[in-house]
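> take a look and give me a structure for this.
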Amino acid sequence: MPPPTTGRAVRLALAVLLCALAAPPAAAAALRTPSPAKDAAWTARPAGSGAGGEAGRPYFYLEGAPGSVLQDRLSVTNPGPSPVTVRLRGTGGPGAASAPGTGPGAWLRAAATEVTVPARTRADVPFTVTVPAGAVPGDRSGAIAVRGGARSVEVGLRLRIGGPAVAALTVEDVTVSGRTIHYTLVNRGNTVLAPEIAVRADGLFGTLLRREARALPVRLRPGQRLGLTEPWRDTPALDSTTVRLRVTAAGDAHGEATAHAVFVPWAPLTGGALLLLAAVAIGAYAYRRPPGRPARRGRPGPGDDRSARDQQHSGTRHSAQAGAES
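Reported below is the predicted structural model:
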């Protein structure tokens, strides 16, 4: 029987042997596992101003006066093993607060609209945003759309144009149709507005509708036109009314407009008018041909003319004979 020391040594040697046998497959499996960086997709974000400086910017932010040219850089990183070709263009971006063709996306010019980024490389693409000389001061938003293969990324771009802020709005195209008031709000300023509306309608005998100012669930961008409606369920059956809308917003922006509406119960009036016309027609017919009156004779024919002439001659002869006897 081997001593206890020898048995422990044998067991230790077997454990080491088993570890050695299990190590190569584990190592091979590790080699076969792809690197996360190796399989990661390309990315696009604002470039930093220095080594690791502003790489964490979530979007571009530029500020300048009308007529200025603003510059920045877009960074496209390709961690994969193959080159990637991407295309760049300016867009309005999600939730952009500017009309098509009037925001920073339309004013953007990249140094290259198509860029090929080598494997495991980062490329910085310069671009400029030229603010038109007649641009209205205020905030604008857009994006840089980057597309490569089946992947598409939008990097936000926010622009603040310097100058005095002007808040102005108007109410237009007020009409009443059925039980609904239609109107259009227009932002005439250069700031985003959150409007409030007050409604009043007056008839011939007093106020028919009165609603105090309340916030509308909309936000008006500079230059935006928005058609809205206001319900009016208790419209009068017969009245002539004046509807007045007053809209206000922060910055002393306000607008007011009126419309006139006439409410007539057309169904009863139409039925009454038809009955009246029928009565008038019946009365006229009865007046022209009363009961017991013989029908009017037609025009006399040739025989009737001859009979009339014979009667006339006979009357003449009788008159002559009476004169001779006298």
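> alpha carbons only for contacts and neighbour counts from here, please
Will do.
> in the helix or strand that contains residue 44, which residues are buried?
Using DSSP states H and E, residue 44 sits within strand 43-46. Buried positions in strand 43-46, judged by neighbour count with 16 or more other C-alpha atoms under 10 Å: 44, 45, 46.
> for that strand, packing partners?
strand 69-78, strand 151-161 (3 or more C-alpha pairs under 8 Å, 6 or more residues apart in numbering; DSSP states H and E).
> out of the buried residues of strand 43-46, flag the one nearest to residue 187.
residue 46 (32.2 Å; C-alpha to C-alpha).
> isn't the closest one right up against residue 53?
No: with contact defined as C-alpha atoms under 8 Å, residue 46 does not count as touching residue 53 (11.0 Å).
> I'd like the structure of this one too, to check against the first:
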Amino acid sequence: MRAFRTLVALAAALTATGLFGSPAQAADGDVAWTVRTASNSFGADRSSFSYAVNPGGKVDDTMVVANHGKTALDLAVYAADGFTTQTGQLDLLTRDKQSKAIGVWLRAGGEQVTVQPGKSVDVPFTVAVPDNATPGDYVGGVVTSLTQPDQEQGINVERRLGIRVKLRVGGELTPQLTIENLHVAYAGPGNPFGKGDATVTYTIHNTGNAIESAQQAVSLSGPFGWLKASASSVQPTPELLPGESWTVTVPVHGVAPAVRLAATATLTPLVTDASGSTTALDTIAATAHGWAVPWTLVLFVVVLIAVVVAIVVLTRRGRAQRKAREDARVQEAVKQAIRAKEAQTS
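Predicted coordinates:
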């Protein structure tokens, strides 16, 4: 049985489809095709499919597939749920992964489409939202796929090309981001009086039902808010789908070893509405504490104390020895005086 893999390069092309206005294109030698949105009542030259539908509702639309190669193409057509990759890009589940939303609700007119060289074909599809669908945002995609054998490697290679589908199911929208697992680590300098570097790590969790990104800021301070330091720049988060998490690691330079540090992460959530307008929500913040002990200085103080203690001990020991010698000398003198007196009387 042949092994199977998805060609990553075209998965990246699929990601770009939802972000740029130009049609997505897949090319490999004589195999080349593009996908784009159809011009209809939803608009022309759309970069992706975007709908607002109430539970129980449905919407019909069309994707256009064009063959720019020299041979006919037999492409599979299917839908899949989306997810945010570790690089912050949108990707779609592969066919062997189980979708739960758009990948189930979107159905194309057929599971296969044949496109002749130099021709284009309309691929109609329907998005039917269940009556019990939870309100909020969903992201997925409608995909065209070409699977070919790679004789040299003995595997089947799937090249995917598709268009993002964003769906907002009607009902109460409750955007919510939380900051979790916040902690700070400190690395002091060799100079006992210098400043070191801190690393602040936390997880942003989208616990609401809307797609959200966020502006970020990170700051540090010592006891009573003294010796403040801030991260020079923190990149905004990618758009996180409901339920997704994103781990953030922020370096902060020039941090004084204040013994006890307070690290504060601040987020300004951003929500985009159906018209494409972005709204900033109330900021949220979380604080955690960590140690920033100047170990070099501590070692210096310990050594200094040890030296002082040694000097005191040696000084006292010297005094005791001198006193003992003086006492012995006095005792010997007394003995000699007594002997001399006894010799005179005898």
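> please state their TM-score.
Overlay of the two chains. TM-score (TM-score structural alignment, normalised by the length of structure 1): 0.54; 248 aligned residues with a C-alpha RMSD of 5.0 Å.
> just want the most central residue of structure 1.
By C-alpha atoms, centre = their mean, the mean C-alpha position of structure 1 lies nearest to residue 226, the distance being 6.9 Å.
> quick one: the counterpart of that one in structure 2 from residue 270 of structure 2, how far?
Alignment note (TM-score structural alignment): residue 226 of structure 1 maps to residue 246 of structure 2. For residue 246 of structure 2, the distance to residue 270 of structure 2 equals 15 Å [C-alpha to C-alpha, to the nearest Å].
> same deal with residue 180 of structure 2?
For residue 180 of structure 2, the distance to residue 270 of structure 2 - C-alpha to C-alpha - is 18 Å.
> tell me, how many residues neighbour residue 257 of structure 1?
For residue 257 of structure 1, the neighbour count with other C-alpha atoms under 10 Å is 15.
> who's in contact with it?
By C-alpha atoms under 8 Å, 6 or more residues apart in numbering, the residues touching residue 257 of structure 1 are 171, 172, 174, 244, 245, 246.
> which position in structure 2 pairs with the fifth one?
The one in question is residue 245 of structure 1. Under TM-score structural alignment, residue 245 of structure 1 pairs with residue 265 in structure 2.
> number of residues surrounding that match?
Residue 265 of structure 2, neighbours per other C-alpha under 10 Å, totals 21.
> how close does it get to residue 252 of structure 2?
Distance from residue 265 of structure 2 to residue 252 of structure 2, by C-alpha to C-alpha: 12 Å.
> overlap in contacts, the two.
By C-alpha under 8 Å, 6+ apart, residue 265 of structure 2 and residue 252 have these common neighbours: residue 219.
> coming back round to it: more neighbours, residue 180 and residue 270 of structure 2?
residue 270 (22 against 14).
> how about that one, nearest residue that isn't a chain neighbour?
Take residue 270 of structure 2 and drop its neighbours on the chain: the residue closest to it by C-alpha to C-alpha, 6 or more residues apart in numbering is residue 280, 4.6 Å away.
> what's the helix or strand for residue 133 of structure 1?
Per DSSP H and E, there is no helix or strand for residue 133 of structure 1.
> for it, give me its contacts.
Residue 133 of structure 1 neighbours (C-alpha under 8 Å, 6+ apart): 66, 67, 68.
> okay, now the nearest residue to residue 252 of structure 1 once chain neighbours are set aside: neighbour count?
Excluding its sequence neighbours, the residue lying closest to residue 252 of structure 1 (C-alpha to C-alpha, 6+ apart) is residue 167, at 6.9 Å. For residue 167 of structure 1, the count of nearby residues is 19 (other C-alpha under 10 Å).
> please look at residue 167 of structure 1 and residue 250 and confirm they touch.
Yes: using C-alpha under 8 Å, residue 167 of structure 1 makes contact with residue 250 at a distance of 7.4 Å.
> between these two, what contacts are shared?
Common neighbours of residue 167 of structure 1 and residue 250 (C-alpha under 8 Å, 6+ apart) are residue 193.
> what packs against whichever helix or strand comes after the strand holding residue 44 of structure 1?
Moving toward the C-terminus from strand 43-46 of structure 1, the next helix or strand (DSSP H and E) is strand 60-64. Judged by 3+ C-alpha pairs under 8 Å, 6+ apart, the packing partners of strand 60-64 of structure 1 are strand 69-78, strand 151-161.
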